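[1] missing the sequence, but the structure's below:
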């Protein structure tokens, strides 16, 4: 019986050591200013932190508009130079991830929610709801009414202007999760 108890205690001690060694630094006990750790725990190197503003890796190549649904972010990726990225307010109806092409554009119209919008760049429809990017003329980016089926992905007027200049008819639009 004593042998089993000793083996169990050794196993628990080993597991506690492993847990401590793999715990994030934010859980470590605070150290005095200027103190350094007395020992380094070796292990696999940590992957570099993902840049939240970087163009999603699974968005293809070449000139394109990238719309990340979960991040509520758009990138205008040109052939050269740094991409422009900005936050957007999604509508109540979203497209499935995939590659689309700009199908139509309008300078200024009323949105499906009745708000006057400008720089409308449409790229698909979902169950009869047209999906596209736009900017409210009053500059608002309010959350859409969840009771209405709308397809406008809203952005600021400055970002809407950049989208308008960038995304011509047949331009690629890549939607990622």
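    Received the coordinates, thanks. The structure displayed is predicted, hence computed values, not measured ones. Residues are numbered from 1 along each chain as shown.

[2] use CA for all of it now, contacts and neighbours both
    Noted.

[3] Is it correct that residue 87 is in contact with residue 74?
    Yes - using C-alpha atoms under 8 Å, residue 87 is in contact with residue 74, at 6.4 Å.

[4] Count the residues that sit near the residue lying closest to residue 68 once chain neighbours are set aside.
    Excluding the flanking residues, the one nearest residue 68 by C-alpha to C-alpha, 6 or more residues apart in numbering is residue 176, at 4.9 Å. Residue 176: 19 surrounding residues under other C-alpha atoms under 10 Å.

[5] Contact partners for residue 176?
    Listed by C-alpha atoms under 8 Å, 6 or more residues apart in numbering, the contact set of residue 176 reads 56, 58-59, 66-69, 97-98.

[6] adding another structure so you can compare the two:
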């Protein structure tokens, strides 16, 4: 083969056959990719769980809050928690014997606070009483050192009952039940709750409504 034959240009028809349209090549690649994605989607759909993640997820139980002593604390997000019906009107302290709980209710009949309580060994009758006296610190009838005493009772026994707190306990720790065989009309609260009652019932004759 001569040198002229080796360097001879290719025919125009041959050039056309060897060239590939760039647009067509991109279209083919895109189509192939879409087909691959479709296949993967079908495979994934065939192996996917029937339930959506939100439905299949196990609902976690809320963790109960506790105080410093490890005792459970009632939730306080809803201040109207269990407010007994027919417990009076206006500013008052409501005390439920069956629930061992108090509520501080303002002049607008809205609950300002609710707290768990430890009943005394002397139980008041369901009735309306009046606050008569306040004692910063002292000794209760069962011998316990208490503070933030808000005393209440009837006209004949105005200091027979009271709300108070054990002086030696941390601010948010619930007190224990009075010792067996002792007599006290003190309704025990945490230090924080007793102080709140002390600040709330600052006016003599503030009603204390006791319900069953």
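    Nice, thanks for sending it over. Keep in mind that this is a model prediction, so the values were computed, not measured.

[7] For the two chains, what TM-score is obtained?
    Superposed pair, TM-score by TM-score structural alignment, normalised by the length of structure 1: 0.66. Supporting alignment: 128 aligned residues with a C-alpha RMSD of 2.4 Å.

[8] Provide the aligned range in structure 1 for the lengthiest helix in structure 2.
    For structure 2, the longest helix by residue count, based on DSSP state H, is helix 22-47. Counting by TM-score structural alignment, helix 22-47 of structure 2 falls onto no part of structure 1.

[9] Distance from that helix to the middle of the chain?
    51 Å (C-alpha atoms, centre = their mean, to the nearest Å).

[10] How far off centre is the lengthiest strand in structure 1?
    What stands out as the longest strand in structure 1, according to DSSP state E, is strand 116-126. Between the centre of strand 116-126 of structure 1 and the centre of its chain there are 20 Å (C-alpha atoms, centre = their mean).

[11] Can you name every helix or strand that it contacts?
    Applying 3 or more C-alpha pairs under 8 Å, 6 or more residues apart in numbering; DSSP states H and E, one finds that strand 116-126 of structure 1 contacts strand 98-101, strand 104-110, strand 129-136, helix 157-166.

[12] Can you tell me how far residue 125 of structure 1 is from residue 140 of structure 1?
    Separation of residue 125 of structure 1 from residue 140 of structure 1 (C-alpha to C-alpha, to the nearest Å): 23 Å.

[13] What number of residues are in the vicinity of residue 90 of structure 2?
    14.

[14] sorry, that was for residue 131 of structure 1
    When neighbours are counted by other C-alpha under 10 Å, residue 131 of structure 1 registers 22.

[15] just checking, it touches residue 112?
    No - Residue 131 of structure 1 is beyond contact range of residue 112, at 10.1 Å (criterion: C-alpha under 8 Å).

[16] which residues are common contacts for these two?
    Shared contacts of residue 131 of structure 1 and residue 112, defined by C-alpha under 8 Å, 6+ apart, comprise 150-152.

[17] Regarding structure 1, what is its longest helix?
    Identified as the longest helix of structure 1 according to DSSP H is helix 2-22.

[18] Thank you kindly, that will do.
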